[in-house]
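Colleague: Below are the sequence and a predicted model; questions follow.
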Amino acid sequence: MIDVVGVPAEGLEALPPAQQQRLAAAHTLVGSPRLLELVPARDGQGRHPWPSPMLPTLEEFLDNLGSDGVVVLATGDPLVSGVGSTLIRVLGTDAVRVHPAVSSVALARARMGWPSESTDIVSLVSRSAYAVRRHLAPGARVVALSAGAATPGDLARVLVDLGLGETSMTVLGELGTADESRFNCTAAEFTTERLPALNVVALEVPATAALWGSSPGLPDDVFAHDGQITKREIRALAIAALRPMSGQRLWDLGAGSGSVSVEWCLAAPRTTAVAVERDATRAERVGENAATFGVPIAVTTGDSIDVIRELPTPDAVFIGGGATEVVIEAAWDALAPGGRLVVHCVTLDTEALVVAAHSRHGGELRRVTVERAEPLGRHLSWQPARPIVQWTATKGIS
């Protein structure tokens, strides 16, 4: 059993007696150099800073330490974007025991007077500042966990880029310590004055802000694309059929601009996507859209059939381009019971493939036509787009 002890912002002296005794009795202490320096040296007690980079060598590092008498030092609550979460993911819940202190999130909400039920939390510790985007709404309150002194400035630039320059920003530094600080401004007013590396940013979006939101069917022009994009109405239909659920993974085969992957990730918490695109320029554009929306999309360049067996197991698969019988069957085989497969097609050849797949696996077939009003001389007239045939099936459900 490895014990993970959350150290309060006030320091070791604020730890409960039981946790102070745990540190004193530990055979091995692990933590950042800053935290390790707080603990008085003791004969026979080993001290080990985390390896750098941490994740690629973490399992080997832990194997070498063993688990007898190992105490890990963390800041605040180790399960709020902390090392406790990483250790549980690597070792399992039965091998890790967490002893939390007050988190920086709780301290930030207390300073702002924001109840938990009216506040969203986003960690930017190892993510782009654009990850805040999915939490932005008129009147929204967001507590952002910073990666360092540069994060508030990155956030300010993102907010201005999104037309939210009037968003209130409060940078709370060194929370809970004698050096606690507070800096207030709007995103548009933000300056690069010196800020503490340990900071949390509280954001409040104006109630009058105009935003597109994150519901499926965002306007096509909010994505970078070259015309190879699933149009907004059809995209909404695809997301409805894919049924994103918390923590699930999508394969987006023939991703084009990656718009379906983006909207999948926006539709439910902790969702991820793997986008496969054979055109290198488009694959790069998928990565750009993922960064702009702050969503976790892994991009693979290549033909779907060449890479499909190397991909992590999906919960749902969308084939928007390059559908063949081999790709369809490989995607179907990769799904566990309850997994969803959705295929869109516009050509008669591919339509014949999905009709045959429907006869093998069941599901639903639908044909959709979207018409938009466009100018015709001095008047408006309906202009139909190409019809889309959609086949959707859930494995294990006829």
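Modeller: The structure has been received and is ready for your questions.
Colleague: From now on I want contacts and neighbour counts done on CA atoms only, so please keep to that.
Modeller: Will do.
Colleague: Point me to the helix or strand that includes Ala331.
Modeller: Using DSSP states H and E, Ala331 sits within helix 325-334.
Colleague: Okay, strands next: where are they in the stretch 151-300 of the chain?
Modeller: Counting by DSSP state E, counting those that start in this stretch, residue ranges of the strands within the stretch 151-300 of the chain are 168-173, 181-186, 199-204, 249-253, 272-277, 297-301.
Colleague: Show me what the fourth one is packed against.
Modeller: Based on contacts counted as 3 or more CA pairs under 8 Å, 6 or more residues apart in numbering; DSSP states H and E, the elements that strand 249-253 packs against are helix 259-267, strand 272-277, strand 316-319.
Colleague: Put this next to the first one:
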Amino acid sequence: METAWLHVVGIGEDGMDGLLPATRAVVEAAEVIIGGDRHPVLKGAGEAERLAWPEAFDDLIALLRSLRGRRVVVLAAGDPLWFSIGARIGRVLDPGDITYHPQLSAFQLAAARMGWSLPDVETLTVHGRPVEQMIAFIQPDARLIILATGSGTPGRIAQFLTTRGFGASRMTVLAAMGGAQEARFDGVAETWDHEVPAFNTLAVDCVAAPDAALLPRVPGLADEMFEHDGTVTPREVRAATLAKLMPMRGAVLWDIGTGCGSVAVEWMRGARYARAIRVEPRAELRAMAAANALALGVPKLELVDGTAPEAFEGLPAPDAVYIGGGLSRDVFDAAWSRLRPLGRLVANADTPETEALLSDLHGAHGGDLVRLSVERAEPVAGDTRWRALQPVMQWSLVKR
């Protein structure tokens, strides 16, 4: 059995002194050590060749492949498989070639400093990623630990909290944990003004004001939370639609049709790492969907300029498909053929023509066919009256 030649070593601020004896021996025996600028100097690490991480990940992989057969150590911060380079390397190289050596992660150290139970905390990273993605996790009484890069990142997060009615949230920035230069900065979001080190970990104890915006991760956000031109899928219909689409971790949604992207946005909010690809030919609607994605904490919404079904070419196979507009047999056939096994398809219709087509498709393929009727109470001339929304026929099925 071939022995792993690549070792991914988690290392803390205390450098070699913090490593287990077996891990230290691996580093001392290395022929090549690859690390970043912020990794500690490895005193006593032998005569290994020292290389800096390439700027591009693909260049790092190419470098590692060129070193195959030598004893190679890649340095990572803390736990290499927890929001770190080790996970990305393991998705590309043969796992049998790699041995991981975890150290205490920044999440564990921060939880210990705060006295928080880690299973009760949301762990996030905005290191090299859009800061806006933390917005989806702002909830009353939530506790967040966030890996950050940039001295201004805590200030941006404080602004997100404050504008959503969470200005009283307690914030703590921790830097260089476990080292001689460890530092801590405490404050609240609405008055945050600390200058902090560029590489830091942020702990947030969310405190909601009585008028705070409530943005649950379950589907059915209020219509007014979305920028739209009047074609937003009503929250009641949207909630029913997402229930049938079933957001799941890492799953891919194709969102086809008109509107402001509300279904795609709520799909991504509904499960961690869920992806959504919205096909939309009109630039103004793509811009609207992008603005909604940014404001509601899912900045990675993918927008495709094109018309279905031609725009499906080259897209990753979906785990779910939502057809909210532009329904035709060609669109259904193309989407259905690409849908993965156990994939979910939901189509909504509100015109006689598209309802007739849904009825025909239901007869040919089965699934569930329902009509959703919603009435909302509204004040009219001092009284309360019921206003009926446009009824929607909804067809859903699972590919088996």
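Modeller: Structure received. If you're wondering where the values come from, they're calculated on a predicted model, not measured in any experiment.
Colleague: ok so, going back, between the strands of the stretch 151-300 of structure 1, which gets nearest to Val80 of structure 1?
Modeller: strand 199-204 (12.7 Å; CA to CA).
Colleague: Comparing the closest one with structure 2, how large is the average distance?
Modeller: After superposition onto structure 2, the average distance of strand 199-204 of structure 1 to its aligned residues comes to 0.8 Å, using mean CA distance after the TM-score superposition for structure 1.
Colleague: what about Gly338 of structure 1, distance to Thr313 of structure 1?
Modeller: Using CA to CA, to the nearest Å, one obtains 13 Å as the distance from Gly338 of structure 1 to Thr313 of structure 1.
Colleague: ugh, wrong one, Ala150 of structure 1
Modeller: Distance, Ala150 of structure 1 to Thr313 of structure 1, using CA to CA: 36 Å.
Colleague: go on, Thr271 of structure 1?
Modeller: Taking CA to CA as the measure, Thr271 of structure 1 falls 13 Å from Thr313 of structure 1.
Colleague: shared neighbours of those two, anything?
Modeller: Each of Arg249 lies in contact with both Thr271 of structure 1 and Thr313 under the rule CA atoms under 8 Å, 6 or more residues apart in numbering.
Colleague: out of the two, which sits in the busier spot?
Modeller: When neighbours are counted by other CA atoms under 10 Å, Thr271 of structure 1 and Thr313 differ, and Thr271 comes out ahead with 21 against 16.
Colleague: And the more buried one, what's its match in structure 2?
Modeller: When the two structures are superposed using TM-score structural alignment, Thr271 of structure 1 falls opposite Ala274 in structure 2.
Colleague: who's in contact with that match?
Modeller: In this structure, Ala274 of structure 2 makes contact with Pro247, Met248, Arg249, Gly250, Ala251, Val252, Leu253, Trp267, Met268, judged by CA under 8 Å, 6+ apart.
Colleague: Could you report the neighbour count for whichever residue in structure 2 pairs up with Leu365 of structure 1?
Modeller: Taking TM-score structural alignment as the alignment basis, one finds that Leu365 of structure 1 is matched in structure 2 by Leu369. Counted by other CA under 10 Å, the residues lying close to Leu369 of structure 2 total 19.
Colleague: How much space separates the residue lying closest to Leu369 of structure 2 once chain neighbours are set aside from Tyr322 of structure 2?
Modeller: Across the structure, with CA to CA, 6 or more residues apart in numbering as the measure, the residue nearest Leu369 of structure 2 apart from its sequence neighbours is Trp395 (4.5 Å). Distance, Trp395 of structure 2 to Tyr322 of structure 2, using CA to CA: 10 Å.
Colleague: For the residue lying closest to the match of Thr271 of structure 1 once chain neighbours are set aside, grab the count of nearby residues.
Modeller: Here the nearest residue to Ala274 of structure 2 in space, its sequence neighbours aside, is Gly250; by CA to CA, 6+ apart that works out to 4.2 Å. Other residues lying near Gly250 of structure 2 total 14 when counted by other CA under 10 Å.
Colleague: Return the residue of structure 1 aligned against Gly250 of structure 2.
Modeller: Using TM-score structural alignment, the equivalent of Gly250 of structure 2 in structure 1 is Gly247.
Colleague: OK, contacts around Gly258 of structure 1?
Modeller: Applying CA under 8 Å, 6+ apart as the definition, the contact partners of Gly258 of structure 1 turn out to be Ile229, Asp252, Ala275, Arg285, Val286, Asn289, Ala290.
Colleague: That'll do, ta.
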